[in-house]
Structure formats: structure tokens, C-alpha cells
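Enquirer: model this:
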Amino acid sequence: MIFPSDNLRRRDTVIQATRRRWFLQQCGIGLGSIALTSLLAPPSANAAPASALNPMAPKTPHFPAKIKNVIVLFMGGGPSQFELFDHKPMLAKLDGTLPPKELLDGYRAAFINPNSKLLGPKFKFAKHGQSSAEISELLPHTSSIVDDLCIVRSMKTDAFNHAPAQLMMSTGSQQFGRPSMGSWLTYGLGSESKDLPAFVVFNSGKKGPSAGAGNWNSGFLPTLHSGVEFRSSGDPVLYLSNPPGISPTTQRRTLDTVNDLNRHRLDVVGDPEIATRVNSYEMAFRMQTSAPEAMAIGNEPEHILKMYGAKPGEMSFANNCLLARRLVQRGVRFVQLFHESWDQHGGLTSAIRQNCIDTDQGCAALVKDLKQHGLLDETLVIWGGEFGRTPMVQGGNDGRDHHPNSFSMWMAGGGLKAGTVYGSTDELGFNVAENAVHVHDLHATILHLLGFDHKRLTYRFQGRDYRLTDVHGELVDGILA
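Expert: Just a heads-up that it's a prediction; the model follows:
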């Protein structure tokens, strides 16, 4: 049975839908049509700035930026600072002894127990460059660029397990569902590339990162700002090539038909995610030509391939470093390289040696290559993991546990004090002793280099304004040029 009230509700719903459709279709020639016109318009050298309805149009930050691109070399698993960047002679002297009891009061660890003994550094350190920064013997290539680096030895985070700590480093929160740093960057600055995604991700090492795609997801930002995972061999993206029997003409006609249907639906409901879908289809079509060209490292001179240790056709961290430079050259705003191999609870000596063999040359070559192409001044390169390792042993006599209290990272690029070592830890490397830098502080400083006040780059969601640094974060003035 149908009651009169049901008919009234249906009539009101139809009237509201009609009014909405009329407004979207008739006012200003249709908001959806305007959005699609901006999204699909071919690039023009003399074109005026794209319409604000195009969410990926280049945007102006809050103030003049020092950099416009970011490359993150994410060493997933937590590299041991004691074997790489934070030399601790006292830790070597006390190797095999119990740490001071008061040091562990209230300390939360992932796996070790209070009876774990101190573990001295496994490798030698030496001073390098004019900055005289002490670097491990495991990093001969990084040692050669030390005067281009800003090494931070006083990093801190809130999480001591992998997935939450990786999310913290990538999104500013331990919870899934928050936008990644790359997503915030493309949301704030848009893209300079018409033919490639603004945010590209590569994976190497034993497996993908513990937090998975949460590291490059757009969270509550429009999905257009999610990172796009590229493969370093074969098709950059699965199914990018047309299947047998499908010509480019057929592909174009099919896409035009789908776009017409999406345009009609966008005019009816005004959902911005439909515009995102159209933009994604168009980007995928253009990438069928642009992405293979960008990924063709075989076109690089032999001396460049040798500098990186890159080998065309293989999947490697070295290849990904070279690809990062090629993508930044082509206007890609944010490139994130994950190398998930650094979780050494045991077998530290041999495993971290192999990690450095796999990554050291590529990291140093990337900085050198950006510099010789004139790109380092406008690009920020960041090296580091989600946390550090304990000065206490775990896994017999050759492993270290997760440690959020103190760890090391390095950065290079525009706006930084090159040849700088910032912050320090206590004599055992357990806690920060000077100039602590929390992950939120790191994010605030990165956004500052990009021209943003981290407190003003916000997005309204569920009744409040969110930002990358949440309600935290202070600018680290001591590392800024």
C-alpha cells in the first residue's frame, strides 16, 4: 500500500533532483562541462593558467618556494643508525654489558627485554668532505657527496612497529586513511606534467612496505591525488599497452564514448569523483606514449648507467633512482622509492652490508645527477626509514630491535644548509641529546621549502580542518639555508 506521505516524499525528491540537474546543466553552460573542458584541453605553450575546476592545474603556494619537486628514498624496515651515520665510541667500549637500569625505565620496545646487552657498532667510521661528517665504511658513495647533504641525527617518532611508523612518516598519522605527503603536495601545488602522474611510486627490496599502499594513498583527499605505482621493467603500469586487435583509433573512440557518458552523469549529479575518473582515463591514454618513453633508461648515456649501476630491463633500486631523475625532469612533482629490506633483528652484519651494496651507489648517483642537470636546487631528496634501531642487541649477538627515540636521516637540495650535521644523541645513542626533530617537524619543514605554511595547507573533512602535521609540527630553522 502507498500512503500519501510516500507520494509527497517522492515528489519532493524528484523536484530537488530536477532543480539540481537544471542548475548544473544550465548555469554557466554546465559546471561538469567546464570541468571536463579544462581536464581534456590539449596543452598550449601560450595558454592561460588552467581553470580552478581542474584539480591538477599548477597552483601558487603561500609564499615563494625554495623547491618544487620531492624525491623520497624510503629505506623500509628501519636502518641502523649505529652502522651508518651515528658513530658511538662509548657504545663500542661497553659492548656486551647491560645498559644503565634507569635508561630503560618506562621504555616500550617491540621485542627486546630488560636483560638485553649493549651491542657495539659493527663497522668503522671515518670523516669525509669539508664538513668532516663521520660516515660508515659501508657507504663509500654517500661519503663522496657528504658536502651536499644535511644529515639529521636527532629524528624522533611516536611508533615502534613498522606499519604505524611508516604511516607516520608518510602521512603524519599512525592510522590508515590519512592523505600521504605526496598527496598533500599535489593537492597544494597541482602538477606540471600533462602526460604523467604528479605522484609516482616505485618498490624494490624483498617486498613492498609494511603499510602497503597506505604510504601513498590520498586518504580523504580526492583520489586524483593518490600515488601511482610504477614498475621498473616491462609496462610501467599493468595493462597500459592495448591488447591485440585494439588500435589507437579504436581506443580513442572507446574512450570518447565513455567520456560522453561520464560527462552526462557529471552534469546530473555534480560528483567531483566523476571528473577524477575522466582525468584518470585521459591520463592513462596519454601515458601509453609518455610513460614508456620516460621509463626507457636504455636511452641514457653509458656513463650515466654506470654511475648509477643501472641495468636496463632489470628491476633494481639503482634503476629506480635513475627513473626518479627522469620523471622529475618531465614535471612529476613527487617520486617515492621504497626499499623494504632493513629490518635486521638478526644477521645484521651481513644483511646491512648487502643493503648498502644495493642502495648506496644509486642514492649518491641521484644527487650527483640532479646536480649536474641543474635540478638539485629545485628538488629535495630525502633518505631515511620509519625509525632507527636499539643500542641493545636482539637475536643472539647480531641484531637490533626497533627504536623510535632516536634515528638518522639525510636530505639534499634547495633551501637546505649543505654539508651540515644537525642534532645529536647521547653517548649510547638511546635518546636525542640536542635539537630533536619529530616527524611532524620534518613535515612542517618540507612544506615550508615547498612554499607552504603547514598550518594553512588544510582540507575540510568530517567537520574539521585536517593538515599533514595535524596539530603539531615546528619549523626546523637550523637546517634551512
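
Enquirer: contacts and neighbour counts: CA atoms only from here.
Expert: Will do.

Enquirer: now do the same contact list for A35.
Expert: Contacts for A35 (Cα atoms under 8 Å, 6 or more residues apart in numbering) come out as 51, 53-54, 275.

Enquirer: okay, helices next: where are they in the stretch 201-350 of the chain?
Expert: Taking DSSP state H, counting those that start in this stretch to define them, one finds helices in the stretch 201-350 of the chain at 248-269, 272-295, 302-308, 317-329, 348-372.

Enquirer: buried set for the shortest one?
Expert: Judged by neighbour count using 16 or more other Cα atoms under 10 Å, the buried positions of helix 302-308 are 305, 307-308.

Enquirer: likewise for the first one?
Expert: Applying a neighbour-count criterion of 16+ other Cα under 10 Å, one finds 255, 259, 262-263, 265-268 buried in helix 248-269.

Enquirer: how far does it sit from the chain's center?
Expert: Offset of helix 248-269 from its chain centre (Cα atoms, centre = their mean, to the nearest Å): 32 Å.

Enquirer: here is the second sequence; please produce its structure so I can put it next to the first one:
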Amino acid sequence: MRTMMTRRQLLQSIGSGFGMMSFAGLEAASDPLAARQPHFPARAKHVIYLFLNGGPSQVDTFDPKPALTRFHGTSAPSGNLKTERKTGALLKSPFAFRRHGQSGLEFSEIFPKLGACADDLCVIRSMYTERPNHEPSLFMFNCGHVLPGHPSMGSWLTYGLGTFNRNLPGYVVLCPGVPVIGPQLWTSAYLPAIHQGTYLPNNESEPEKLIQHLRNRNLSAEEQRRQLDLLASLNRLHLEREGGDAQLEGRIQSMEVAYRMQSEAMDALDVSREPAAVRARYGDGDFARGCLIARRLVERGVRMVQVYYGNGQPWDNHDDIQIHRRLAATSDAPMAALLQDLKASGLLKETIVLIGGEFGRTPSVEVSGLVRVQNGRDHNNHGFSILMAGGGVKGGLAYGSTDEFGFKAVEKRTHPHDVHATILHLMGMDHTKLTYRHAGRDFRLTDVAGTVVRDIIA
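Expert: As a prediction, the model looks like this:
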């Protein structure tokens, strides 16, 4: 995809007639978030990414390993792979696994409600990535690179496809606090600034606290429109005189989005409008609220919504893997309710739901001097699991596998680049053609790699 024309170039191309055009008219003619046709017919239109930040353990959630029970307390026959910290003997999972649905997919007992959705879920059990550290792995899953400075997946999606509702952002990020790294995970980087994710702190339950100062209580909508048009015209005179300024252009577009959000954002974010029975199915807490808001946003045409489980890295259980039980207790119901609601409304057919963290955890116990209780697991980038559903993804499928202990992906190994390529394919985009020229080369979400995983497509 070619780099878009700057507004300065546009002004030069249409000449003196611009002085008679309204800002709203210009936006209609050159709206960077207007919905656009994909490269080919799409299976999906939206993405919801439920990010379990910190790194959930695959052998305690979605990848049962009976060998861990048999060899518990002994050394792995092939030795332990190198990870971030020192690990010791094999550690069996304290959780039982049960089969679910007609597919018979096995899920840990800590996810009974998600397990009930097994026939709609694809479990990719053969994920791997380059580094056993949070930061590079977070960047890889969110931005397609291990280093900072690259656009996030949501930014690429709105750049390539736009969005359906111009009264709401095209890309929304919900987190009660911030994950490790923070805003760089939803940055637009060198893409136009309008494609950056809109961050909302979903630890707030009142819509006016989720987006503070959105409503102008002193001016009418018409007065705000005149004020915004005047400010836009002054900014554009500055652009004509000084030349292109991506940050200024991004601010102009952001102010326009904020103005339009007044008409729909408060309603979309107000989960109290949901029936009490629906709210009860999602449960209480920040993540439950985030999942429900994600559904409401997608129903209103938002292209991508990402929901982080919590502040920092809550799934990073080096000390005690039993903490996973408490975390699952507040994530199982909302994830299942979201899938069930999307399916009931028909939206699951056109919405990809992606569930997972930045890596997995070792099947061996961590024995570094940094832990107080030796009942946890270190980071594991060699093999782990993620879940996908909807939008053309084949349900009731376990794709790929790790070795008998769950340490390393061995069959149908799948990299985050492959996941990104597959998501873009389902959205109707050829990942090799969704590019942006920057610093003398074409960049893309999948860098110079990535293969569509066709076996998981229905």
C-alpha cells in the first residue's frame, strides 16, 4: 500500500478553492479512517484481542501434559531449555484437565466456562517467539517486532481498512492501569497519528471517568463545530506556511474524532445499560467490564478493541502457579460470556477473538533466588498456547503441539508473524502488501516473515 498524500500536498493540489471548503467537507473527501475495501473478500471485519499480560502457563491452562505428573519432581530427560531464570525439576500441574464439547478439546478445570465454548475455539498449542523477556515479546505480539518504534496491529488495521463508525475511535485499548511498556504497545509509530489506539482506563465504571472532559458543558454542538472549524483553518494555514507536520495533522484529526465521540461514546461505554442478567454473566471486576465494553464497541462498528487483563503483568507467576486459579476466576466468565454473546448476535462470524499472553511458562519449577516460594514457573518462549475464535477461524481444533512436557513447540510451529498474517488474511488483507514507506524502506506488521496458517481457517 502506498504512503498517503499529506494534507499539505492535498492543499497544493486543490489550490485556492480550499478557502471556501469547511473542515468537515475536507474530512469527508480525505478521511483516513473511512472504511475501505480490503484486498480480497474478507471473512472478518473486527478484532477483539483479550491479552492475558504476564504470560499464562500453557501446561496449566490449554495444553495438558500427563507426562508432567508421571515425572513430577525429576529432571527432564533432555534437560531444561534456556529461559530467563534458573529452573529445576519438572512440576506437575495442580489443575485437572477435562474434555469439552463435541470436539473433546481439553481445558484446565480453572476455565470451565471457557471450556464450554470449546467447539468455537481453536487452540494453537505450538506458539513460539524469540525472547523469554516481557518487553520484546510484548512488542512482538502487539507490533510484530521485538524492538520499539513500530506500529501496533490495531494501527495497521485502521490504516489499511479504516473503521465503520466515525463517531468512535477505530482502535480502542482498555486496561485498568497500564501493561508493562504501556502506550508503545498501541502506538501508530510512523503511521499517521490518527491510527494510534485510544486508551481507556476500564478500572473506572462511570463513562465520564473513562473519558474525562469529553462533554463540553459550556458550548452547544453548533458552537463547538464553529470553534473547531476555526482552529482547524488556523492550523492548516500553519501547515501551508511551515510544511507537513504529522503530529499537528494527528492532533487536528483527533480533535475531530473527540467532537464526534460526544454523540455515541458515553452510551457505548455505559455497561449499566445492559440487563442485570447480562452483567451477571460477565461478572464483576475490571476485566469483566472490559470484555463487555469490547462487545458494545464492536457492535457499534469499532474495528479493533484490545482488553488487557490487568495493570503490570498479573499472569507472571514466578512464585506460585496456584495464583492462576485466582486470575482465572475473574477471566473465565467474561471471556465465555463475550464469545456467547457474539455468537448469539451473529457477530462472531465477522469478529476474530484472540486470547493469550506474550509467552508461556516452563514445565519445570523456578528455583532462582528471586522467588520466595518455589511453586511457580519461569517465562517460556519456546512453546506455549493461544486461543482464536470467530471470523472464519475453525472451532473445536487443537492445532500443533509441544513436546511431551510442554517445553518446546515441535509440530506445526507457529510464530506471532504467522498469527498476524492469518488475522490480516481473514480481514481480507495480503500481509505482504499492507506496507508503509518509512526511512527508505517498506515496513509491514509481519516484517519480512509470516505465513498464513490455512489449516485453522474454516
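
Enquirer: still on that earlier bit, could you export the buried residues of helix 302-308 of the first structure to JSON lines, including columns for distance to L221 of the first structure?
Expert: Shown next, in JSON lines, are these (distance: Cα to Cα, whole Å):
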{"residue": "L305", "distance to L221 of the first structure": "38"}
{"residue": "M307", "distance to L221 of the first structure": "39"}
{"residue": "Y308", "distance to L221 of the first structure": "35"}
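
Enquirer: ok, those residues vs D158 of the first structure, which is closest?
Expert: For those, the residue nearest D158 of the first structure by Cα to Cα is Y308; the value is 34.4 Å.

Enquirer: looking at the buried residues of helix 302-308 of the first structure, which is nearest D470 of the first structure?
Expert: Nearest to D470 of the first structure among the buried residues of helix 302-308 of the first structure: Y308, at 37.5 Å, using Cα to Cα.

Enquirer: now which residue in the second structure aligns to the closest one?
Expert: By TM-score structural alignment, Y308 of the first structure lines up with Y282 in the second structure.

Enquirer: next up, the contacts around its match.
Expert: By Cα under 8 Å, 6+ apart, Y282 of the second structure lies in contact with 288-289, 291-292, 333-335, 337-338.

Enquirer: again, only this time at 7 Å
Expert: Going by Cα atoms under 7 Å, 6 or more residues apart in numbering, Y282 of the second structure touches 288, 333-334, 337.

Enquirer: tabulate the buried residues of helix 248-269 of the first structure (CSV), appending distance to I151 of the first structure.
Expert: Formatted as CSV, these follow (distance: Cα to Cα, whole Å):
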residue, distance to I151 of the first structure
L255, 49
N259, 49
N262, 49
R263, 50
R265, 52
L266, 49
D267, 52
V268, 54
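
Enquirer: centroid-nearest residue for the first structure?
Expert: In the first structure, the centroid-proximal residue (Cα atoms, centre = their mean) is Q336; its distance is 4.1 Å.

Enquirer: if I look at it, how far off is A109 of the first structure?
Expert: Distance of Q336 of the first structure to A109 of the first structure, given as Cα to Cα, to the nearest Å: 28 Å.

Enquirer: and V278 of the first structure, by the same measure?
Expert: Computed as Cα to Cα, the V278 of the first structure to A109 of the first structure distance reads 47 Å.

Enquirer: between those two, which is the more surrounded one?
Expert: Higher neighbour count among V278 of the first structure and A109: V278, with 22 against 16, using other Cα atoms under 10 Å.

Enquirer: the more buried one contacts L261, doesn't it?
Expert: No - assessed by Cα atoms under 7 Å, V278 of the first structure is found out of contact with L261, at 10.1 Å.

Enquirer: tell me, what's touching these two both at once?
Expert: Taking Cα under 7 Å, 6+ apart as the contact rule, V278 of the first structure and L261 touch no residue in common.

Enquirer: leaving out chain neighbours, which residue sits closest to the alignment partner in the second structure of L475 of the first structure?
Expert: In the second structure, the residue paired with L475 of the first structure according to TM-score structural alignment is V452. Nearest residue to V452 of the second structure, sequence neighbours excluded (Cα to Cα, 6 or more residues apart in numbering): T422, at 4.5 Å.

Enquirer: related to what we said a few turns ago, neighbour count and distance to R36 of the second structure added to the contacts of Y282 of the second structure, as TSV?
Expert: TSV is the format used below for the contacts of Y282 of the second structure (neighbours: other Cα atoms under 10 Å; distance: Cα to Cα, whole Å):
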residue	neighbour count	distance to R36 of the second structure
A288	26	32
A333	21	35
P334	26	32
A337	24	31
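
Enquirer: that'll do, ta.
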